[in-house]
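Visitor: Got a predicted structure plus its sequence, pasted below:
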Amino acid sequence: QAMKWNIYATFWATRRALKPMIAQKWGRVINISSTEGKMGKPTFAPYTIAKHGINGMTKAVAQEVGTSGITVNAICPGLILTDLIMESGPATAEGLGMTFDEMIDMFSQESALKRPGKVEEVAAMAVLLASEAGAGITGATLSVDGGTAQY
């Protein structure tokens, strides 16, 4: 499922979105990846593989369409306390042999900020990439993870 919902869906959505962008010679593709697409963690292999794939695809497609006025980037969030995390997190934590709070603390301790990220922080990066201010950024995998991935 990790491959289907992550890399395949991103590939087909990008392919579909590029057609009108190429025709109008302008566009912004913003893929959502993950800090796990820059790192790796035990028990997260399928997810990590899928996110690495999104990052590679982002770089390749950026090279293919760069002269068409289109930028292609990926945002790589770390732990963000979304509704999905709040709903599915306890089961994930249980599978890792810990409580939900312990899991949140474990992920938070991996970052320089020592806290989960905020949805608004990811949104701010997306706004930048979608704007003219982001016109010179393409092929990038940009971390919004509080300093977890050191590149």
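Guide: Great, that's in hand.
Visitor: drop to CA atoms for contacts and neighbour counts, all remaining ones
Guide: OK.
Visitor: And the residue nearest the centre of this structure?
Guide: residue 33 (2.1 Å; CA atoms, centre = their mean).
Visitor: Now that one: closest residue in space that isn't a chain neighbour?
Guide: Take residue 33 and drop its neighbours on the chain: the residue closest to it by CA to CA, 6 or more residues apart in numbering is residue 76, 4.7 Å away.
Visitor: Quick check: what element follows the helix or strand containing that neighbour along the chain?
Guide: Taking DSSP states H and E as the criterion, residue 76 maps to strand 70-77. In the C-terminal direction, the helix or strand that comes right after strand 70-77 (DSSP H and E) is helix 83-95.
Visitor: Skip ahead from that next one and say which helix or strand is next.
Guide: helix 100-109.
Visitor: mind listing the strands for the protein?
Guide: Residue ranges of the strands in the chain, as given by DSSP state E, are 27-32, 70-77, 141-144.
Visitor: Show me what the last one is in contact with.
Guide: Residues lying outside strand 141-144 but in contact with it, judged by CA atoms under 8 Å, 6 or more residues apart in numbering, are 34-35, 55, 58, 73-78, 117, 121-122, 125, 149, 151.
Visitor: what about versus this one:
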Amino acid sequence: MSRATQTSEASGAYRLEGAHALVTGGGTGIGAAIAARLSGAGARVTVAGRRAEPLRGVAGGLETAQAVPFDVTDEGEVEAGLAEAVERFGPVDVLVNNAGAAESSPFARTTLDAWSRMLEVNLTGAFLVTRAVLPGMVDRRRGRVVTVASTAGLKGYPYVAAYCAAKHGVIGMTRALALEVARKGVTVNAVCPGYTETDLLAQSVANIVEKTGADEAGARARLVEGNPQGRFVSPEEVAEAVGWILGPNAEAINGQAIAVDGGEVA
């Protein structure tokens, strides 16, 4: 999938020596864990996002990495950011669309602005970045695209209709694009985490506390109820699923939405 040679170590860890991996939303949480996972496998990693400081913090802790701030919802910024990333590390071999956000409100109180924000950051952003890197992958007949969706792309949750709509859209885009490029050396997949220990989870907990009067422990217990394992997912578990999809024996994995959720949508 890249000009680099992939090998498998005795530990089972995949090597992506020299491949250029672009991870959006790479400054915190799942994105930072994915960046570390791919860097540990030998990739040159570009972490992207709107806030420069956390990106630089992540990149500074990796072996070969760079921070390239850009807003995935802005077509011009995407194009400029990609040009900057490619200038140092070469064409993108691996794209991980991880940038995203969530807002909650009853459907009847969801404003058009809130609806648009959820679609733009979770769906349009993935579209813009994928569209920017895909032609090069197709020309070289090698590349992998993985989008971090959510279990909200596989089922419904109350009070997050806009978020669910956007994540369902991500899954639809993934499945359609996978068919377009199936014979062109590129695979396109999604991973769908359940509630994961990230800043986004902390925001969800804070919203429940504010709106219901529950304490933090009660709010966390309410969210974890949906996981049959009775726990939250870790960012590293999501990163490991992404790493597996990018491994040398995963070429047949294409157009899939893989849940990482303890069995919630089994």
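Guide: Good, I have the coordinates. These numbers were taken from a predicted model, which means no experiment stands behind them.
Visitor: ok, back up a step: tell me the counterpart of the residue nearest to residue 33 of the first structure in the second structure.
Guide: Aligning on TM-score structural alignment places residue 76 of the first structure opposite residue 192 in the second structure.
Visitor: Roughly how far does the corresponding residue of the second structure for residue 18 of the first structure sit from residue 144 of the second structure?
Guide: Counting by TM-score structural alignment, residue 18 of the first structure lines up with residue 134 in the second structure. Residue 134 of the second structure sits 9 Å away from residue 144 of the second structure when distances are taken as CA to CA, to the nearest Å.
Visitor: which residues do those two both contact?
Guide: Common neighbours of residue 134 of the second structure and residue 144 (CA under 8 Å, 6+ apart) do not exist.
Visitor: Have a look at the second structure and report its longest helix.
Guide: Assignment by DSSP state H gives helix 161-180 as the longest helix of the second structure.
Visitor: Could you tell me where that helix falls in the first structure?
Guide: Per TM-score structural alignment, the counterpart of helix 161-180 of the second structure in the first structure is residues 45-64.
Visitor: average offset between that stretch and the second structure?
Guide: In the superposition against the second structure, stretch 45-64 of the first structure averages 0.3 Å from its aligned positions (mean CA distance after the TM-score superposition for the first structure).
Visitor: likewise stretch 13-24 of the first structure?
Guide: Comparison of stretch 13-24 of the first structure with the second structure after fitting gives an average deviation of 0.9 Å (mean CA distance after the TM-score superposition for the first structure).
Visitor: Can you tell me how far the counterpart of residue 122 of the second structure in the first structure is from residue 100 of the first structure?
Guide: Pairing criterion TM-score structural alignment: the partner of residue 122 of the second structure within the first structure is identified as residue 6. With distances taken as CA to CA, residue 6 of the first structure is found 24 Å from residue 100 of the first structure.
Visitor: thinking again about what came up before, mind listing what the residue nearest to residue 33 of the first structure touches?
Guide: 32-37, 141-145.
Visitor: again, only using 6 Å
Guide: By CA atoms under 6 Å, 6 or more residues apart in numbering, the residues touching residue 76 of the first structure are 33-35, 142-144.
Visitor: Can you tell me which of these comes closest to residue 87 of the first structure?
Guide: residue 34 (18.7 Å; CA to CA).
Visitor: Can you tell me the closest non-neighbouring residue to the equivalent of the closest one over in the second structure?
Guide: Aligned counterpart of residue 34 of the first structure in the second structure: residue 150 (TM-score structural alignment). The shortest distance from residue 150 of the second structure to any non-neighbouring residue, by CA to CA, 6+ apart, is to residue 192 (3.8 Å).
Visitor: Then residue 141 of the second structure?
Guide: Setting aside the residues directly before and after it, residue 141 of the second structure is nearest to residue 185 in space (CA to CA, 6+ apart), at 4.4 Å.
Visitor: before we move on, back to that, quick check: the gap between the residue nearest to residue 33 of the first structure and residue 30 of the first structure.
Guide: Distance from residue 76 of the first structure to residue 30 of the first structure, by CA to CA: 11 Å.
Visitor: What of residue 99 of the first structure?
Guide: Distance of residue 99 of the first structure to residue 30 of the first structure, given as CA to CA: 33 Å.
Visitor: And residue 22 of the first structure, by the same measure?
Guide: For residue 22 of the first structure, the distance to residue 30 of the first structure (CA to CA) stands at 15 Å.
Visitor: Then residue 15 of the first structure?
Guide: 13 Å.
Visitor: More neighbours: the two, which one.
Guide: Shown here are residue 15 of the first structure and residue 30; by other CA atoms under 10 Å, residue 30 has more neighbours (22 against 11).
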